[in-house]
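Asks: Build me a structure from this.
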Amino acid sequence: MRYTLLLHYSEPAESDLDDAAIAEGMRRMSAYAAALHAAGVLLAAEVLQPSELTTTLRREADALRVQDGPLIDSKEQLGGTLVIDVPDLDAALGWASQAPALEWGGAVEIRPGATHTIDGVWTTGG
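Replies: Model (predicted):
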């Protein structure tokens, strides 16, 4: 079954992070991704740029509305995603419990996949 782990955590200002803190965060996320990969469950991963660089589209009537920035007003933002393929929710919970985002005061949302593409063709199910 495919699950997407959505990593939510606070986005500190760049001035709040020194080079050592950035390097440690990158090391922790790399180690986590390497463990998922070594277990053969990692399908894809993305660490996102800061939420201030977000552009959101909405359709209002027959027009598209383009909005700069995230839609939510929160200290925690979506910081990254990982797509894993594991037997069940318990296995997804086990992997999600190891996400560094939890130690950074954030949350990990676990959402089962409904459809995905293989070679550009939509497929249903996990």
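Asks: Only C-alpha atoms from now on, for both contacts and neighbour counts.
Replies: Will do.
Asks: The most centrally placed residue in the chain and Ala63: what is the separation?
Replies: Centroid-nearest residue in the chain: Thr81, 2.0 Å away (criterion: C-alpha atoms, centre = their mean). Relative to Ala63, Thr81 is positioned 30 Å away (C-alpha to C-alpha, to the nearest Å).
Asks: Before we compare anything, build this one as well:
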Amino acid sequence: MKQYLLSIYQPAGEGLPDPEFLAGVMREIGVIRDELTAAGCWVFGQGLHAPETATVLRPKGDEVLVTDGPFVEGKEYLGGFTVIRAADLDAALEWGRRYALATTLPIEVRPFQGEG
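Replies: As a prediction, the model looks like this:
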């Protein structure tokens, strides 16, 4: 089975949703994770801190410039990710659909290089 990255994008500038809504999202994500694990498809996943906690390293000649914050300003940022194993892109997309419905956020599904 190939591995796929499911990237969860959050709108920039918005705080966390209300606790009741977030609790429901987290419950549904837990159900999906349990099903991925039972199917032998779960590899790894985790949420990320806000983009302003990032440190960016940019090569400049023989030096590396270290700056705070995201690489590019945008309307969305990577808020978390999950790595899964799936038989093919269609199967990975189905898991991605489940995450999109559970989180109400855009999900990018991308295969890793060098596999099958």
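Asks: ok, back up a step: quick check: the helix or strand containing the residue nearest to the centre of structure 1 aligns to which part of structure 2?
Replies: Using DSSP states H and E, Thr81 of structure 1 falls within strand 76-85. The aligned range for strand 76-85 of structure 1 in structure 2 is 76-85, by TM-score structural alignment.
Asks: The biggest helix by length in structure 2 against structure 1, how far on average?
Replies: If you go by DSSP state H, structure 2 has its longest helix at helix 19-38. Compared with structure 1 after fitting, helix 19-38 of structure 2 deviates on average by 2.5 Å (mean C-alpha distance after the TM-score superposition for structure 1).
Asks: and the strand holding Thr81 of structure 1, what other elements does it pack with?
Replies: Applying 3 or more C-alpha pairs under 8 Å, 6 or more residues apart in numbering; DSSP states H and E, one finds that strand 76-85 of structure 1 contacts strand 2-10, strand 42-47.
Asks: Give me the angle between the longest one and strand 76-85.
Replies: Per axes from the mean of the first three to the mean of the last three C-alpha atoms, to 10 degrees, the angle that strand 2-10 of structure 1 makes with strand 76-85 is 160 degrees.
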